[in-house]
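**Student:** all I have is the shape, not the residue letters:
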């Protein structure tokens, strides 16, 4: 470091150099998330074309060599020369930041690409990018190496590359059929930029493709994955739009139909417009904002909302979501006040959370040149959209409550009953919590008699083992460290709470005991700060029944105590499957080795054979925790310095919810299809019978 600091120390990053120097500014990160963001930028350009009525199919191909290709049948990137730069439209799009057809030139009424940096950023962060365009009966092609146009001598990123020197060339490489237009982009992400473990996630890609197909009715998106032993192809196409999307997202049985609220509004805003002279002149323009909402309520308490601007997801909300919630709360409060006597509300006031409980909603707005907060476009900032969405939701929802149709009247009455019941449950839970806080230690010690509690008051250091069966409890009592390890036995398989109602769950002795011992409540009233233990460890037998019990317990935690999983407090104990006693020569004591899978056992035995070492036969196979003595259980499963725990996490709550519903839900047909389709993956020898 030097104390001198002058203009000579300043750097001016030209063109795409800035992107390569600070990629996180444009794509968020350089791991898998940033890699996927690059792909979204290319896909969204094709979707914007489909949104404008150009093209009805998009192909996404994950090639075996690590490249990805996006193909559409839209208008194709312009191939003529852009007059200001003297470059073809293809080169402008892929090499110039803040260049494109979405700055109000009339090519797009509403689009997701707004800043003109998407394609050029992907190009800058790619080791190689090839683009082919079908227009005017010809096929044009151009290649780039880390953002620089030129020609490759082969078909791979490692092929010799010759950059253009005096002028660029958009080559004509073939003929296109009459009337056929479209764009094909294939690129190899630059491993100098992205981390080694960054990869395209098929599951995430399928979710995004499904979401886009819902948002653009009639658009077909095909994903072809050529990376495995056998290529796979998945197609998504929905004609029902966001109504189908809301039904797909809903986690619970419905108490209302899926209602559609649509409308539009206009607003004026002053924006800087670039004049021919190069000056930016503030100009007042009129915008039109189209609002489309699909919503339904179910009998659960979870809230699922998805918001979009020009089909770009805004996971952190923005002015459109604020307007939606404002209109919703205003209408429901007015309706509850109007029906206060029938609903027996009294002086209590419903809150927003009471109204959002059980709601599944998809909110979309289409507006020219929306203002996002940053290139990642996670928050909408256009102020006028809030009032327009508020007005549309207020008008349409009020009309629904005023409807004289029998179905509408029945459903709106059920909805008001649900909101009021949620309000009363919240007030009751709060009163109960206040009562519990006022109790002294003696009064609050009414924990289940079968709980073997620990002595420490340090929540972070404490552990609750939920143990399968009383037989394992006896061994575990002798194996535990009673200073910080508590034990709660359960009798066999608890209630399947995915099918059961809340009242059935609470009346079940085992479920009620678990909730009472953890001490943080359940459902919407769950308070993570009140949990009595820092770790919840599920300790079941290493057999099929043990796995079933663990699944039932996880279903209970997922449905009613999900913050514990999200905070990383729920674990599954990993008891050993085998105990191998290795015979040592002479008077040296024998060595005991535990293995945790069949493969690990076979590897160990092969290693012992190779070194001419013997072991006692037969090898002990543990089928239950009760087969271990206290020392064995402590050493392998309970002592912190020797055990192995598997942390349970919810990386994707939506995916996890669908898996729980498939395995534990009341709909049998999908579960049967899953079992039949997956049966060929099961080794008959692996069945523990």
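**Tutor:** Thanks, I have it. Note that the structure is predicted; figures quoted are calculated from it, not measured.
**Student:** could you use CA atoms for every contact and neighbour count after this?
**Tutor:** OK.
**Student:** got a list of what residue 547 touches?
**Tutor:** 540, 541 (CA atoms under 8 Å, 6 or more residues apart in numbering).
**Student:** repeat for residue 454
**Tutor:** 462, 482, 483, 484, 485, 486.
**Student:** relative to residue 457, how far out is residue 443?
**Tutor:** Note on residue 443: its distance to residue 457, by CA to CA, to the nearest Å, is 17 Å.
**Student:** which one's more surrounded, those two?
**Tutor:** residue 457 (12 against 9; other CA atoms under 10 Å).
**Student:** for the more buried one, helix, strand, or coil?
**Tutor:** Using DSSP: H, G, I helix; E, B strand; the rest coil, the structure places residue 457 in coil.
**Student:** can you check residue 404 too?
**Tutor:** With three-state DSSP as the criterion, residue 404 reads coil.
**Student:** what's the burial count for it?
**Tutor:** Neighbouring residues of residue 404 were enumerated by other CA under 10 Å; the total is 10.
**Student:** can you map out the strands along the stretch 351-500 of the chain?
**Tutor:** Per DSSP state E, counting those that start in this stretch, the stretch 351-500 of the chain carries strands over the ranges 359-366, 463-468, 485-490.
**Student:** between the second one and strand 485-490, how many degrees?
**Tutor:** So that's strand 463-468. 30 degrees (axes from the mean of the first three to the mean of the last three CA atoms, to 10 degrees).
**Student:** what of the first one?
**Tutor:** Direction vectors for strand 359-366 and strand 485-490, defined by the same axes, to 10 degrees, enclose an angle of 110 degrees.
**Student:** what is strand 359-366 packed up against?
**Tutor:** helix 242-249, strand 280-297, strand 304-309 (3 or more CA pairs under 8 Å, 6 or more residues apart in numbering; DSSP states H and E).
**Student:** who's in contact with it?
**Tutor:** With contact meaning CA under 8 Å, 6+ apart, strand 359-366 is reached by 110, 242, 245-246, 249-250, 289-298, 301-311, 320-321.
**Student:** please apply the same query to stretch 182-201.
**Tutor:** 20, 23, 30-33, 35-36, 66-77, 123, 125-135, 146, 157.
**Student:** hey, where'd the strands end up in the stretch 51-200 of the chain?
**Tutor:** 57-62, 68-72, 81-82, 87-88, 126-135, 138-145, 148-152, 161-163, 171-175, 182-189.
**Student:** tell me which of the ones you listed sits most buried.
**Tutor:** By mean neighbour count, with neighbours taken as mean count of other CA atoms under 10 Å, strand 126-135 ranks first of the strands of the stretch 51-200 of the chain at a mean of 24.
**Student:** take the one below as the second:
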């Protein structure tokens, strides 16, 4: 069947939309910003599938000022002829029928991302209004929907989602609204999300959209993606187009100097699977079909220790992995173990065995597979479930890597030797770290003397309820000793600014007294050997002054936790204390005691003084301005920062580890130029009043 023979008879209709609005989470994961973005991916992925099939090389996404979003492509256009089983136009079938599309064994797509056929219809069901225009056969066709129901909006006063709407009654009409050149084809979808479904705070995240567009441009060489953000009235445009494919993608992702060049591992495998298909009479029957799976992988090892593996199925990201990643990691470990065993004497390995974490250290990889009708676990497509893919990927990796290690080229030999040496060094480092960790388990009361002498420990043995305050300076420590509850609050003072661990090596970090004592006191190790269950305290609270230096110290500490004790941050057990900036004593008339109010910013203080003035209340002058924690007496420190019943704490969260990694590298890393550019670009938006000078 010709690829261009794509018409409504390919569309297989299975069921309606009622369940989608009732349980949207089943289809898009959630009804917050994440679900909102998932809807947008569904529409974009349909256009990308067309580009993958060789139709169209341009996709544009526009975020409009009125809250709507529009996706435009120059592909074949959705079929406009009548689908024989339903008697509806192809456009209406695609946007109103669940599990209907050109991806159910029709031959229109060899490999597609939106395989469930629910994407467009789910977005339609969850939209207050959706407009679709199709250029096909020299004409422009249009159709509009309200919450999944087709009909016509009265747009005399402009296009709005809440305009009067008249649903079709006898039969649907696909309107002809214009003419185009005979060879002009494409689809435009614009929709307004339904406020009855999505929470008020749900917004389209431009950074996430840009990252996804960049990723897609890497994965589909030659495809051009444009993003236009017109939400604030100004047009902000971005363009993405890459011709280097996944090799260029892996090099873009890599943050450390290269140990090996970027290697490409590619191949094809086939498998059979039993799938349900519709026969000529419309009944569902089981049929055994032959499938092929194309594997294309880019791998590159660097001198660093972090692992970054991105995986995709038909260019759809699978952040939680699946059978393709299982096959990749299993084969990588097996192949490198074989190579190390055959060079055991030269590498001085002994009887120790290389583990997966040793092989993955410093690895940046992009793993892509393409196959028809992949099985995913759930509609959000985060995990690939097709079992046969595991062995196909494993075979391709084993074959390609073994050939690379057997290569007689001088460059390949040198890189292979460096890689094996790195993996063995990682193995030895892991074994050494494990031995060290076993001797550093939480000390009992008799052994506590081996902890740093400056630690002021608490009495409780209950980890969950205990708190460790990392305090800036000895003056604050003296006050904190009197303010704390010694039953469950421990104190560890640090002197000034600790080492910036984003720039330093592991050995420099461990030899730094302040960093080493923090790691030792927490007692759970560091880096990849960090064991969250061994942490000696339930909460770690960073308590620094409310000034620029205090903020810098807090940032340096957060860099240490993010880089070497990240599970503690991810578990939500790291907090920043919020000490007040001002203490206002309100004078009460008569014998009534004066009232003390603390404020945490200049704006909050000004608001408070205005309210007091309006209420005719006096306050003592001068207002006390805290420059540091040491200026507070014990009662004030307890009341504002340490007493569980009165204090304010800010929990440090890592919602997006990749974004956080980028920010830490930008602000704290070795590259000065990007940081300088960031400071210059952000200077205009900075409030000068925040500078504590």
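**Tutor:** Yep, it's here. Not measured: the values here are computed from a predicted model.
**Student:** about what we covered before: and the strands of the stretch 351-500 of the first structure as CSV, adding mean neighbour count and distance to residue 522 of the first structure?
**Tutor:** Output for these, formatted as CSV (neighbours: other CA atoms under 10 Å; distance: least, CA to CA, whole Å):
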stretch, mean neighbour count, distance to residue 522 of the first structure
strand 359-366, 24, 19
strand 463-468, 24, 17
strand 485-490, 23, 18
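**Student:** dump the ones you listed to CSV, plus distance to residue 93 of the first structure.
**Tutor:** Putting the strands of the stretch 351-500 of the first structure into CSV (distance: least, CA to CA, whole Å) gives the following:
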stretch, distance to residue 93 of the first structure
strand 359-366, 24
strand 463-468, 58
strand 485-490, 62
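**Student:** out of the ones you listed, nearest to residue 658 of the first structure?
**Tutor:** Residue 658 of the first structure lies closest to strand 359-366 among the strands of the stretch 351-500 of the first structure, at 15.0 Å (CA to CA).
**Student:** check contacts around the alignment partner in the first structure of residue 617 of the second structure.
**Tutor:** Matched to the first structure by TM-score structural alignment, residue 617 of the second structure sits across from residue 613. By CA under 8 Å, 6+ apart, residue 613 of the first structure lies in contact with 582, 583, 584.
**Student:** under the alignment, what does the second one map to in the second structure?
**Tutor:** For residue 583 of the first structure, the equivalent position in the second structure is taken to be residue 587, counting by TM-score structural alignment.
**Student:** try residue 574 of the first structure
**Tutor:** Under the alignment (TM-score structural alignment), residue 574 of the first structure maps onto residue 578.
**Student:** its match and residue 514 of the second structure: what is the separation?
**Tutor:** With CA to CA as the criterion, residue 578 of the second structure and residue 514 of the second structure are 22 Å apart.
**Student:** which ones are touching the equivalent of residue 225 of the first structure over in the second structure?
**Tutor:** When the second structure is aligned by TM-score structural alignment, residue 225 of the first structure is paired with residue 229. Neighbour list for residue 229 of the second structure: 62, 63, 64, 206, 235, 236, 237 [criterion: CA under 8 Å, 6+ apart].
**Student:** do residue 400 of the first structure as well
**Tutor:** Residue 400 of the first structure touches 408, 412, counting by CA under 8 Å, 6+ apart.
**Student:** hang on, the earlier thing: closest one to residue 424 of the first structure among the strands of the stretch 351-500 of the first structure?
**Tutor:** Of all the strands of the stretch 351-500 of the first structure, strand 359-366 comes closest under CA to CA, at 17.6 Å.
**Student:** including mean neighbour count and distance to residue 90 of the first structure, could the helices and strands packed on strand 359-366 of the first structure go into TSV?
**Tutor:** Putting those into TSV (neighbours: other CA under 10 Å; distance: least, CA to CA, whole Å) gives the following:
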stretch	mean neighbour count	distance to residue 90 of the first structure
helix 242-249	20	34
strand 280-297	17	26
strand 304-309	22	27
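**Student:** and the ones you listed: which comes nearest residue 369 of the first structure?
**Tutor:** Per CA to CA, nearest to residue 369 of the first structure of those: strand 280-297, 9.0 Å.
**Student:** mean deviation of the closest one from the second structure?
**Tutor:** When the second structure is overlaid, strand 280-297 of the first structure sits 2.1 Å from its aligned residues on average, using mean CA distance after the TM-score superposition for the first structure.
**Student:** what are the ranges of the helices in the stretch 401-550 of the second structure?
**Tutor:** 410-439, 474-483, 506-511, 513-522, 548-564 (DSSP state H, counting those that start in this stretch).
**Student:** with distance to residue 54 of the second structure added, can I get these in TSV?
**Tutor:** Formatted as TSV, the helices of the stretch 401-550 of the second structure follow (distance: least, CA to CA, whole Å):
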stretch	distance to residue 54 of the second structure
helix 410-439	35
helix 474-483	66
helix 506-511	48
helix 513-522	54
helix 548-564	43
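**Student:** between those helices, which gets nearest to residue 167 of the second structure?
**Tutor:** Using CA to CA, these put helix 548-564 closest to residue 167 of the second structure, at 54.3 Å.
**Student:** what is the corresponding segment of the first structure for that closest one?
**Tutor:** So helix 548-564 of the second structure sits over residues 544-560 in the first structure, by TM-score structural alignment.
**Student:** and that stretch, what's buried?
**Tutor:** Using 16 or more other CA atoms under 10 Å as the test for burial, stretch 544-560 of the first structure gives 546, 548-560.
**Student:** got these as a markdown table, with distance to residue 640 of the first structure columns?
**Tutor:** Below are these laid out as a markdown table (distance: CA to CA, whole Å):
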| residue | distance to residue 640 of the first structure |
| --- | --- |
| 546 | 22 |
| 548 | 26 |
| 549 | 24 |
| 550 | 21 |
| 551 | 24 |
| 552 | 26 |
| 553 | 23 |
| 554 | 22 |
| 555 | 26 |
| 556 | 26 |
| 557 | 24 |
| 558 | 26 |
| 559 | 29 |
| 560 | 28 |
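**Student:** which one among those gets closest to residue 589 of the first structure?
**Tutor:** Nearest member of these to residue 589 of the first structure, counting by CA to CA, is residue 546, at 33.6 Å.
**Student:** test my guess that the closest one contacts residue 540.
**Tutor:** Yes: the criterion here is CA atoms under 8 Å, and residue 546 of the first structure meets it with residue 540 at 4.9 Å.
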